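Chemist: mind looking at a prediction? Sequence and model below.
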Amino acid sequence: MNQRILEKLSILADAAKYDVSCSSSGSKRKNDNGGLGNAEGMGICHAYTEDGRCVSLLKILLTNHCIFDCAYCVSRKSNDVKRAAFTVQEVVDLTINFYRRNYIEGLFLSSGIFSDPDTTMERLVRIAKKLRTEERFNGYIHLKAIPGASDELIHEAGLYADRLSVNLEMPSVEGLKLLAPDKKQEDMIKPMVYLKNEIVANKEERQVLKKAPLFAPAGQSTQLVIGATPESDFQILKLSDAFYKNMNLKRVYYSGYVPISNDNRLPAIGTPVPMIRENRLYQADWLMRSYGFHVDEIITPEDPFLDMQVDPKLGWALRNLDKFPVDVNTADLELLKRIPGVGVQSAQKIWQARRYGKITWDHLKKFNIATNRAKWFINLKVDDFQRKDYSPQQIKNAILQHGHSKYTPNYTPQLALF
């Protein structure tokens, strides 16, 4: 690889790290033509390893040149940073060469805006099309759908990409107007609506015509920047809930704002958003998507910020002690999933295992539950633990004393890919 390409890669890979909305699960693109790569079934299913390594998308910007001057963005036009841009062929060659060396299994490609949305989107589409049609690459491709680009280009992108994402960025119209006055929220919502309709139509078409072309089989996602403007967790989660219900989004990603300038509209340098706030938002999001919680059960306008000491599921249980202790031998699956310390898979194991006999505490300890929390909310005899009429605060304090504050279940790191 020549020095010029290496320099571009260094600049554009670094600039891409602020976009966390990448996920490869959900695609069903099979390699049945002798080409390269495979995104079959649940896709490549990237995840973080135990030591924090991420495997393995090539994640870059096509360019960090941009016509916009968004205060929160490192690539804004007024920022004094080194600029670079890949050609279409350079991105194709990088992807294929890295794939052949087993460095990556797919591509996540975003971009600043060159001169207008259509010009930028057209280049993104050309890259995906070349990979699919000329290189016969069947690995995972995630493209950024550029707000303001034509429906025709967005549609063509969906024919070659596994997932598309439109980043809403600011959680409110007021926040966007303050920090990105050149942008309009309706310009971001429009392609999201278009994608939702096209994805639904494609699924219906493929039920009739099995050989109909795929259209964004892994769906669409978005990203919200947290902490650059004063929106509460309640506002953020209500917005996410609306996206899941109305746009059929696969994921909403939360990116804590990293102070990058002394702009008086933004938090001061040296005051980044606490990582724990991102953590809690991801946990609350997980409860909505996988545990059957309604957003209003998790957070209310009267208490609009998530508890930083305990995860949202435990917080809900402490506010609803009248529903506990749960009889694990008779409770339905949905209630089992709501027991603090019991995950979705553990709840399913309990629900299935009790068909063969009565569940005991010794059984539960083998189901990978967090016993220090679960014991407060189930009706089984638990070793030497004596259940009394404890208050929510007493239970909370006892759990925290056992190190719960160090445990963050279902946390999705900034670049988690599942």
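Modeler: On my side now, so go ahead.

Chemist: drop to CA atoms for contacts and neighbour counts, all remaining ones
Modeler: Noted.

Chemist: return the set of buried residues in stretch 208-219.
Modeler: By 16 or more other C-alpha atoms under 10 Å, the buried positions in stretch 208-219 come out as 214-219.

Chemist: end to end, how far does that stretch reach?
Modeler: Taking C-alpha to C-alpha, to the nearest Å as the measure, stretch 208-219 stretches 20 Å from start to finish.

Chemist: what does stretch 347-358 give?
Modeler: 15 Å.

Chemist: run the chain-centre distance for it.
Modeler: Computed by C-alpha atoms, centre = their mean, to the nearest Å, the chain-centroid distance of stretch 347-358 equals 31 Å.

Chemist: what lies in contact with that stretch?
Modeler: 328-329, 332-333, 336-337, 359, 364, 367 (C-alpha atoms under 8 Å, 6 or more residues apart in numbering).

Chemist: swap the cut-off to 10 Å and go again
Modeler: 328-339, 341-343, 345-346, 359-360, 363-364, 367-369 (C-alpha atoms under 10 Å, 6 or more residues apart in numbering).

Chemist: would CSV of the buried residues of stretch 208-219 with secondary structure be doable?
Modeler: Output for the buried residues of stretch 208-219, formatted as CSV (DSSP: H, G, I helix; E, B strand; the rest coil):
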residue, secondary structure
Leu214, coil
Phe215, coil
Ala216, coil
Pro217, coil
Ala218, coil
Gly219, coil
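
Chemist: what about burial for the contacts of stretch 347-358, which qualify?
Modeler: For the contacts of stretch 347-358, buried by 16+ other C-alpha under 10 Å: 328-329, 333, 335-339, 341-343, 346, 359, 364, 367, 369.

Chemist: closest to Pro147 out of those residues?
Modeler: Nearest to Pro147 among the buried ones among the contacts of stretch 347-358: Gly343, at 37.5 Å, using C-alpha to C-alpha.

Chemist: can you name the residues that contact that closest one?
Modeler: 290-291, 336-337, 349, 367-370, 409-410.

Chemist: again, but for Pro117
Modeler: So Pro117 contacts 67, 145-150 (C-alpha under 10 Å, 6+ apart).

Chemist: do that again at 8 Å, thanks
Modeler: Contacts of Pro117 by C-alpha under 8 Å, 6+ apart are 146-149.

Chemist: adding another structure so you can compare the two:
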Amino acid sequence: MDAERITEKLNILADAAKYDVSCASSGSKRKNENKGLGNASNGICHTYTEDGRCVSLLKILLTNHCIFDCAYCVSRKSNDIRRAAFTVQEVVDLTINFYRRNYIEGLFLSSGIFKDADFTMERLVRVAKKLRTEHKFNGYIHLKSIPGASDELMREAGLYADRLSVNLEMPTEEGLKLLAPDKDRQEMIKPMGFLKSEIIQRTEENKLFKKAPMFAPAGQSTQVIVGATAETDQQVLYTAASFYKGYNLKRVYYSGYVPVLADKRLPGLNTAVPMVRENRLYQADWLMRFYGFKVNEIVNHQQPLLDLDIDPKLSWALRNMQVFPLDVNKADLHLILRVPGIGLQSAQKMVSARKFGKLNWEHLKKMGVAVNRARYFIVCNSNDFERRDLTGSRIKQFILAESQSKYLKNSSTQLNLF
């Protein structure tokens, strides 16, 4: 392996991969200087498992050559950039070498389209197959499925990859037609349906036969780009909800549009989507998946955009003050979960603990409740902290003021450290 050429390829293809957020990653370029310990190379990113562990992944494209000319993509065929492509063996060798040096625990591999879907997907599958069968690699592998690839290749990919994902890219079919007219929405959706069926079938087989092979045990996910077209948060979240329900997705990732290219089809060419909008979408997604909220409770035709000043749970609570105050010693779990400042684990602890006695504010603090928020919406076995005489707008002002005060205090503390 020509080390200098491989390093050049790695720089190009790791940089091109950074726009795909569907492994919940953040890049790292920390260099080892002055004979220090460790070296975070280009292409190493981090993701988090369901139990909270941080996992380092080699995140690269197989190639940034592409037959498509999508307006939003830095790798589009009309863009004048340096092009590169790894061979299958080069990706395998990089993964093994990085793993042995304890830089990574797994691989996130995507790709531009060489000449057609099957040609590209076959190479992605070969990388995973070589790692699993020739090197007995048991680390995490996430493969980007190529829309239009055959069912046979998708089935083989599921036997070697932990997770598979197909990017929807645009939240709506109209947006895709505008910015990527060469792509077919149905070709993106078809492999999702195939993977759903295969995952269900293989899960049933695993229940019956202990030695049945695993199939994409970490499930499938997708990514949508937000802000490249004019869809509202309501449209984005309805799309996410429908795919969660219809295709049993593990995650939908939201990628705020980054204006890397000029194109007359794109709105606001010099305006990146505010990071806070991306964060609010993730918070709303969390509410749908774990807190029992429906899309029309978070956003609706009258309010199609998420409030950027406050999180969506607080926004819902302020619009529904008639529900409050809740008595946490009597209220059902599904209502307690709707209280700002009370998380999933805290709510479950509260419901379990109140069987043994009345809960007061000290109990709630110990259970992890953010009483500075929750006090506006609940009552317990104490009158301290309660603020039930305020309107929703006044509560919002108080909470924003408290947040600003905390931010200034923390900033001051950090400055004093220097």
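Modeler: Happy to help now that I have it. What you see is a predicted model; the values in this text were computed from it and never measured.

Chemist: sorry, back to before: sitting in strands, which of the contacts of Gly343 of the first structure do you find?
Modeler: If you go by DSSP state E, these have nothing in strands.

Chemist: can you redo those as JSON lines with distance to Glu156 of the first structure?
Modeler: Formatted as JSON lines, the contacts of Gly343 of the first structure follow (distance: C-alpha to C-alpha, whole Å):
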{"residue": "Ser290", "distance to Glu156 of the first structure": "31"}
{"residue": "Tyr291", "distance to Glu156 of the first structure": "35"}
{"residue": "Leu336", "distance to Glu156 of the first structure": "44"}
{"residue": "Lys337", "distance to Glu156 of the first structure": "41"}
{"residue": "Lys349", "distance to Glu156 of the first structure": "43"}
{"residue": "Phe367", "distance to Glu156 of the first structure": "46"}
{"residue": "Asn368", "distance to Glu156 of the first structure": "45"}
{"residue": "Ile369", "distance to Glu156 of the first structure": "46"}
{"residue": "Ala370", "distance to Glu156 of the first structure": "47"}
{"residue": "Pro409", "distance to Glu156 of the first structure": "39"}
{"residue": "Asn410", "distance to Glu156 of the first structure": "35"}
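
Chemist: closest to Cys22 of the first structure out of those residues?
Modeler: Nearest to Cys22 of the first structure among the contacts of Gly343 of the first structure, counting by C-alpha to C-alpha, is Asn410 at 17.1 Å.

Chemist: under the alignment, what does that closest one map to in the second structure?
Modeler: In the second structure, no residue is paired with Asn410 of the first structure, using TM-score structural alignment.

Chemist: what's the spacing between Asn279 of the first structure and Pro213 of the first structure?
Modeler: Taking C-alpha to C-alpha, one finds Asn279 of the first structure at 38 Å from Pro213 of the first structure.

Chemist: picking up where we left off before, most neighbours of all the contacts of Pro117 of the first structure, which one?
Modeler: Within the contacts of Pro117 of the first structure, neighbour counts (other C-alpha atoms under 10 Å) peak at Ile146, which reaches 28 neighbours.

Chemist: just list the residues touching it, thanks.
Modeler: Shown in contact with Ile146 of the first structure (C-alpha under 8 Å, 6+ apart): 117-118, 120-121, 166.

Chemist: out of those residues, which are inside strands?
Modeler: Per DSSP E, these never map to strands.

Chemist: of the residues you listed - the most surrounded one?
Modeler: Neighbour-wise, the contacts of Ile146 of the first structure (other C-alpha under 10 Å) top out at Met121, 26 neighbours.

Chemist: tell me the contacts of it?
Modeler: 145-146, 149, 153-154.

Chemist: what ranges do the strands span in the stretch 51-200 of the second structure?
Modeler: 54-61, 106-110, 140-144, 163-165 (DSSP state E, counting those that start in this stretch).

Chemist: now the helices for the stretch 101-250 of the second structure?
Modeler: Along the stretch 101-250 of the second structure, the segments classed as helices by DSSP state H, counting those that start in this stretch run 117-129, 151-160, 173-179, 185-208, 233-247.

Chemist: the fourth one packs against which elements?
Modeler: Judged by 3 or more C-alpha pairs under 8 Å, 6 or more residues apart in numbering; DSSP states H and E, the packing partners of helix 185-208 of the second structure are helix 151-160, helix 233-247.

Chemist: then the second one?
Modeler: Using 3+ C-alpha pairs under 8 Å, 6+ apart, the elements in contact with helix 151-160 of the second structure are helix 117-129, helix 185-208.

Chemist: what about the counterpart of Val299 of the second structure in the first structure, neighbour count?
Modeler: Superposed on the first structure with TM-score structural alignment, Val299 of the second structure falls opposite Ile299. Counted with other C-alpha under 10 Å, residues neighbouring Ile299 of the first structure total 22.

Chemist: my guess is Ile299 of the first structure contacts Ile236, does it?
Modeler: No: between Ile299 of the first structure and Ile236 there is no contact under C-alpha atoms under 8 Å: 10.5 Å.

Chemist: what's in contact with the helix or strand encompassing Ser411 of the second structure?
Modeler: Assigned by DSSP states H and E, Ser411 of the second structure belongs to helix 392-416. If you take C-alpha under 8 Å, 6+ apart as the criterion, helix 392-416 of the second structure is touched by 310, 318-319, 321, 372-373, 376.

Chemist: residue nearest the centroid of the first structure?
Modeler: Tyr253 (3.7 Å; C-alpha atoms, centre = their mean).

Chemist: tell me the secondary structure at it.
Modeler: Relying on three-state DSSP, one would call Tyr253 of the first structure strand.

Chemist: quick one: the closest residue to Leu364 of the first structure other than its chain neighbours from Gln401 of the first structure, how far?
Modeler: The shortest distance from Leu364 of the first structure to any non-neighbouring residue, by C-alpha to C-alpha, 6 or more residues apart in numbering, is to Ile350 (7.5 Å). In this view, Ile350 of the first structure and Gln401 of the first structure are 27 Å apart by C-alpha to C-alpha.
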